[in-house]
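Asker: the sequence and its predicted three-dimensional model are supplied below.
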Amino acid sequence: MPKSKAFAMSTIETELANLLTTRTNLQARQAAQAVEVEQAVATRRRLLIEGGDAAAIAEAERACREIEGTAYGITDALSEIERCITEAEARIEAARVDAERERVAGGLEQNASEIEAAAASLTKTLAAVAKAHGMLAITISGAAAGQYDPAYGTASPVDIANALVLQGLVHAMPGLEVHAEINPWSLYSLRQPVEGTDPAATASGFGQRLREIAGSIRRQEIGQDLPVHHDALPDFTPASDEMQVFVISPFQYIGADRVPTMVTSPSTHLPRPVAQRAIELGVATDYQSREWQAAHQDAGLHASVRGSVGWDDCVDIEFDLAAWRRAETERQRSTWLTDQRQAA
């Protein structure tokens, strides 16, 4: 908010505070005055009923007129105070709305400049990519190009350079979702060219549109509550990779489906957190240790003894894979949200 507008807002708020204080004081006087009016009226009533002398009755009449006039004046002043309070509150609300409009419009204008600057940087980077692409194309010899894709045909150096650039972009930015045919030399290709635009020109048009919206907000042609886009959250589910373990003692754990799972095979592949827990407790190892060889020398290195082992024979490693996955998902989500807040 500009300094002059901030000063004006502060002045109105001070004025309103003074009005509220005055109203409170007048209301207190009005309450006290009501008691005095009642007393004066009661005195006049008594003198008139009792037939008091004329001088006393006249004095009572004068006192009633004076105090009733004062009470009327207080009521009239309160009415004016209420009007002034309503007006001040309306001015404060109008100033607040103006400040909010200026905040939104100023934010759009600032973002427009930031977008244009970032797009200019992108344009320079893409120019460097284009130069590297051209260098790659002239570096590849015809003899080398002939060996690039023997299954589908002979690719040209330019075709190879195009494919590497597209593949490199998708590798660096998976969310870009480029749809293009990177092997146009094949007879079976369905090539769909990607239309290109100058990022700086696009950003300039976008920035101009943002400035027009800011002007419309200031002119009160549209409201300041604009649609806001919120990114969808990524998938925080931990990877389901496995590792091989060599089982020294049969053991059990709770699987991802919440079902107790028995592990009796001399060697097997298990979800990594389960395997690491079993190794930690010494009921399994990640190599054919002496303990493992001693445990299976009679049964044979590749024999499965599951049929002869019961649940009571299995060590409970006290690991719930489903619970672990839930906790790890929440941990990754919390970490991501914290990083987003710190970057904002």
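Answerer: Arrived safely.
Asker: please make it C-alpha for all contacts and neighbour counts, starting now.
Answerer: Noted.
Asker: who touches Ile12 in this structure?
Answerer: Ala88, Arg91, Ile92 (C-alpha atoms under 8 Å, 6 or more residues apart in numbering).
Asker: reformat the residues you listed as a markdown table; add secondary structure and distance to Tyr72.
Answerer: Converted to a markdown table, the contacts of Ile12 look like this (DSSP: H, G, I helix; E, B strand; the rest coil; distance: C-alpha to C-alpha, whole Å):
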| residue | secondary structure | distance to Tyr72 |
| --- | --- | --- |
| Ala88 | helix | 24 |
| Arg91 | helix | 29 |
| Ile92 | helix | 30 |
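Asker: show me just the buried residues among the residues you listed.
Answerer: Using 16 or more other C-alpha atoms under 10 Å as the burial test, those include Ala88, Ile92 as buried.
Asker: a markdown table for the contacts of Ile12, including distance to Gln39?
Answerer: As requested, the contacts of Ile12 are exported to a markdown table (distance: C-alpha to C-alpha, whole Å):
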| residue | distance to Gln39 |
| --- | --- |
| Ala88 | 37 |
| Arg91 | 42 |
| Ile92 | 42 |
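Asker: for His133, state which of the contacts of Ile12 is nearest.
Answerer: Ile92 (60.2 Å; C-alpha to C-alpha).
Asker: any idea how far Arg103 is from the closest one?
Answerer: Shown here: Ile92 relative to Arg103, a distance of 16 Å by C-alpha to C-alpha, to the nearest Å.
Asker: cool, Gln332 as well?
Answerer: 35 Å.
Asker: where along the protein do the strands fall?
Answerer: Assigned by DSSP state E, the chain shows strands spanning 242-247, 251-254, 260-263, 267-271, 284-285, 315-320.
Asker: out of those, which is closest to Ile115?
Answerer: Of all these, strand 242-247 comes closest under C-alpha to C-alpha, at 44.3 Å.
Asker: here comes the other one, which I'd like you to weigh against the first:
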Amino acid sequence: MVKAKPHQTAPQSSEATPENDLAGLMRTRENLQARQAALTTDTEKAMAERRALLIAGTDAAGIADAERRCREAEGAAFGITDALKEVDRLIADTEARIEQDRQANQREDVAARLERDSQAIDAAAAKVRKAVDDLAKANAALASAISPIAAPLFAKRDMHGMRDGDSPETIASFIVGYMLASTISTLEVSEAGQQMQFGWKSAKPIELTEGNAPAVPLLVAPMRELAERIRTGEASPDLRAYAEPEPNFDAHPGLVQIYVLQRFSYLTKREHVPELVSVSRTHLPEPVARLAIAQGVASETEPFNWRRLSEASQSGPQQNIPLSAYPPIGFVLEDWKKAEAEKARNAWLAERRQAA
């Protein structure tokens, strides 16, 4: 019995994409350019042979053959030149299509991001709205708990902003407001006239409500509208993003007490007059003190012969001591501060990149 051969499928061709099309067109142009260069050489050779035969004027058949070869070479060169023009046009069209696709993908990415953000804001706002509803109930319970007898006692406890005669409702709102402010550092509480206010200062709602319809967020609705406008190309996908301001990285070294064993000097800034340090118990910026200790010209603890060193340093005239008596320890405080600030900034940037 003859068995049927298993069905064989044709090999799958590579996916047709504008990028693949462009790569193929680039290869075609390279091949045509190579053939064009070769034809230029053949044409020049045929023209040289025809020229020589025409000058000699003795070989009519040779001249005719040379004429034929020149026409063929010129025709082939014209055909390749024409093909190259068409390939260049196709390459330009394909590159334009790739750029259009890139811009469309960018618009879609930005629009999708805005839509995701709006959905996340909606979900988070719903939790806040629920918490605020619960807080309103708790605030009402607190106001009910503050009896008319207890209310005046709050003003007598020297609570900033509380006034004699405030109602239990006002006292409850005051307490809740400051509870919120102390829990949420970005929430500001201010005193306006006779009433404590926090958050938004006006009664204008931050969400629209039409009758019994659900609240329409004023922020996420424009975000979704903008996403659709970006997707259709009506708005630019280049949106301004919030950038966290860099903190102050200035280094402020603390002072350390040391026992100076030998005179030395250091610079607070380059090109400035050196700071002269005599044998004494003194306080110096920590990096200066640490370097002096490392170089053996100072000690963090009192040395056993400290009295003798101190007395020796005080003997003799103290005026007109030459600068050479204070050898530099090779330290510039300003350079240290810049290096420490740069180190702190790089660490901060690395944290931001890792968080992103």
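Answerer: Looks like it came in fine. This one's a predicted model, so the numbers in the text were calculated from it and none came from an experiment.
Asker: just name the most buried of the strands of structure 1.
Answerer: strand 284-285 (a mean of 24; mean count of other C-alpha atoms under 10 Å).
Asker: from the contact counts, what lies against that one?
Answerer: strand 242-247, helix 272-281 (3 or more C-alpha pairs under 8 Å, 6 or more residues apart in numbering; DSSP states H and E).
Asker: can you do 10 Å?
Answerer: If you count contacts as 3 or more C-alpha pairs under 10 Å, 6 or more residues apart in numbering; DSSP states H and E, strand 284-285 of structure 1 packs onto strand 242-247, helix 272-281, helix 290-296.
Asker: Gln33 of structure 1: which of those is closest?
Answerer: Nearest to Gln33 of structure 1, of those and by C-alpha to C-alpha, is helix 272-281 at 82.3 Å.
Asker: now do the buried residues in the closest one.
Answerer: Those would be Arg272, Pro273, Val274, Ala275, Gln276, Arg277, Ala278, Ile279, for helix 272-281 of structure 1 by 16+ other C-alpha under 10 Å.
Asker: check what contacts it and list those residues.
Answerer: Helix 272-281 of structure 1 is contacted from outside by 239-249, 251-255, 268-270, 282-286, 315-321, 324-325, using C-alpha atoms under 10 Å, 6 or more residues apart in numbering.
Asker: structure 2: helices as residue ranges?
Answerer: In structure 2, the helices defined using DSSP state H lie at 18-56, 60-145, 151-155, 168-183, 220-231, 286-294, 306-314, 333-355.
Asker: OK, contacts around the counterpart of Leu78 of structure 1 in structure 2?
Answerer: Leu78 of structure 1 maps onto Leu84 in structure 2 when the alignment is built from TM-score structural alignment. For Leu84 of structure 2, the contacting residues are Thr28, Arg29, Glu30, Asn31, Leu32, Gln33, Gln36, Phe78, Leu90, by C-alpha under 10 Å, 6+ apart.
Asker: so the last one versus Ala96 of structure 2, what's the distance?
Answerer: Pointing back at Leu90 of structure 2 there. 10 Å.
Asker: looking at those two, which one has more neighbours?
Answerer: Ranked by neighbour count (other C-alpha atoms under 10 Å), Leu90 of structure 2 and Ala96 place Leu90 first, with 16 against 13.
Asker: so for that one, what's the nearest residue that isn't a sequence neighbour?
Answerer: Leu25 (7.6 Å; C-alpha to C-alpha, 6 or more residues apart in numbering).
Asker: got the end-to-end distance for stretch 173-193 of structure 1?
Answerer: Stretch 173-193 of structure 1 end-to-end distance (C-alpha to C-alpha) = 19 Å.
Asker: gap between that stretch and the chain center?
Answerer: 34 Å (C-alpha atoms, centre = their mean, to the nearest Å).
Asker: now do it: everything it contacts.
Answerer: 149, 151-156, 159-170, 194.
Asker: which of these are buried?
Answerer: So, by 16+ other C-alpha under 10 Å, the buried ones in the contacts of stretch 173-193 of structure 1 are Thr154, Ala155, Ser156, Asp159, Ile160, Ala161, Asn162, Ala163, Val165, Leu166.
Asker: how much space is there between the first one and Gln252 of structure 1?
Answerer: In this view, Thr154 of structure 1 and Gln252 of structure 1 are 57 Å apart by C-alpha to C-alpha.
Asker: got it, and the last one?
Answerer: Leu166 of structure 1 sits 48 Å away from Gln252 of structure 1, going by C-alpha to C-alpha.
Asker: would you mind finding the match for Ile293 of structure 2 in structure 1?
Answerer: Checking TM-score structural alignment: Ile293 of structure 2 goes with nothing.
Asker: what's around Glu68 of structure 1, how many residues?
Answerer: So Glu68 of structure 1, with other C-alpha under 10 Å, has 19 neighbours.
Asker: and it? What does it align with in structure 2?
Answerer: Match for Glu68 of structure 1 (TM-score structural alignment): Glu74.
Asker: repeat that for Ala214 of structure 1.
Answerer: Using TM-score structural alignment, Ala214 of structure 1 pairs with Ala227 in structure 2.
Asker: cool, Pro174 of structure 1 as well?
Answerer: Using TM-score structural alignment, Pro174 of structure 1 pairs with Ser185 in structure 2.
Asker: now swap in Ala127 of structure 1 and tell me
Answerer: Ala127 of structure 1 maps onto Asp133 in structure 2, by TM-score structural alignment.
Asker: tell me who's in contact with its match.
Answerer: By C-alpha under 10 Å, 6+ apart, the neighbours of Asp133 of structure 2 are Lys127, Asn139.
Asker: any idea how far Gln33 of structure 2 is from Phe78 of structure 2?
Answerer: Taking C-alpha to C-alpha, one finds Phe78 of structure 2 at 12 Å from Gln33 of structure 2.
Asker: my bad, should have said Glu74 of structure 2
Answerer: In terms of C-alpha to C-alpha, Glu74 of structure 2 sits 15 Å off from Gln33 of structure 2.
Asker: before we move on, what about Gly62 of structure 2?
Answerer: Taking C-alpha to C-alpha, one finds Gly62 of structure 2 at 31 Å from Gln33 of structure 2.
Asker: burial measure for Arg341 of structure 1, as a count.
Answerer: Using other C-alpha under 10 Å: Arg341 of structure 1 sits among 8 other residues.
Asker: counterpart of it in structure 2?
Answerer: Checking TM-score structural alignment: Arg341 of structure 1 goes with Arg353.
Asker: what do you get for Ala55 of structure 1?
Answerer: So, by TM-score structural alignment, Ala55 of structure 1 is matched to Ala61.
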